[in-house]
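Visitor: the sequence isn't on hand, but the structure is:
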């Protein structure tokens, strides 16, 4: 059984861009999402696809089960989605011995930039880059499963301005 231990942060400035090692174009859609779990289909660079089941975050650690699926089937599952398709460019940014994933959202979530770091334990210590802003771990409105029905463009202006000041 696989678990994910992840922390999420808003991003300040563009200094992270010069450190980017690679980037991945991601399209994902949610087939189901409720108070206990979410089921999503994700397509990376229009080449590979996965089906993922995740428990809802109640702490830093949550269940994550991921399975490869044929690309054609993933495209068909996208049509069965709830809400909009999430589109983003994920930038992989090495920092110390870890990798940050900086997601630059597109479409109705354009303007939102979130950095995530996966850890080996809930208590793992790490050094934060200067371009990391306010922590948003556990704030459900920032999770992709929420952005499909409440996109960033629909947030109150004050919320969007706060994100920019992260």
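Guide: Okay, I see it. Since the structure is predicted, the reported quantities are computational estimates derived from the model, not experimental observations.

Visitor: can we go C-alpha only for contacts and neighbour counts from here?
Guide: OK.

Visitor: mind listing the strands for the chain?
Guide: Ranges of strands within the chain are 3-11, 22-33, 37-44, 48-55, 61-69, 82-95, 98-105, 113-118, 132-135, based on DSSP state E.

Visitor: buried stuff in the last one?
Guide: Of the residues in strand 132-135, 132-133, 135 count as buried by neighbour count, 16 or more other Cα atoms under 10 Å.

Visitor: want to compare, so here's the second one:
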């Protein structure tokens, strides 16, 4: 089975910006009706993928990803996905042997920034950059699929 081991963190400050090696615009949506998995259509720059992830919270989840034609992805985002779509810029930052993916959200989730690191195993050690804040790996509201249902802009009213 394909698996993803990923930890999510908030950011303390903007110091990571000086270390960005590249950035890519993302647009993604989630197909309606999936209950046992999140089924995501994602456009990453000029490439598109269909991604299926288990709904388990935590750092380890089943994950499958397949390339699809860009035109098909655009049509699925427009016609089959729940709204609002997730719009974000992903920044890639190398730090002591690991690649950090920092998602800077736009649209209904503007203002939210989350750093993610993928690991080979759950107990893999990694160096914490000085800009890294609290871990939110087990908090459902930070998952992209949840940001569709309860966007960050609504959190301020809670």
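Guide: Nice, thanks for sending it over. The structure presented is a predicted model; accordingly, all values stated were derived computationally and were not measured.

Visitor: what's the TM-score once they're superposed?
Guide: Once the chains are overlaid, their TM-score stands at 0.95 when taken by TM-score structural alignment, normalised by the length of structure 2; 157 aligned residues with a Cα RMSD of 1.3 Å.

Visitor: quick one: which of the strands of structure 1 is nearest residue 144 of structure 1?
Guide: With Cα to Cα as the measure, strand 82-95 is the member of the strands of structure 1 nearest residue 144 of structure 1 (7.1 Å).

Visitor: how much does the closest one stray from structure 2?
Guide: Average distance, strand 82-95 of structure 1 versus aligned residues of structure 2 after superposition (mean Cα distance after the TM-score superposition for structure 1): 0.6 Å.

Visitor: any idea how far the residue nearest to residue 43 of structure 1 when sequence neighbours are not counted is from residue 72 of structure 1?
Guide: Distances taken as Cα to Cα, 6 or more residues apart in numbering put residue 49 closest to residue 43 of structure 1, at 4.4 Å, once the chain neighbours are dropped. Going from residue 49 of structure 1 to residue 72 of structure 1 by Cα to Cα, to the nearest Å gives 9 Å.

Visitor: what's the answer for residue 24 of structure 1, then?
Guide: From residue 24 of structure 1 to residue 72 of structure 1 the distance is 19 Å (Cα to Cα).

Visitor: ok, those two, which is more surrounded?
Guide: Taking neighbours as other Cα atoms under 10 Å, residue 24 of structure 1 and residue 72 compare with residue 24 leading, 15 against 11.

Visitor: that one is in contact with residue 44, isn't it?
Guide: Yes: between residue 24 of structure 1 and residue 44 there is a contact at 6.4 Å, judged by Cα atoms under 8 Å.
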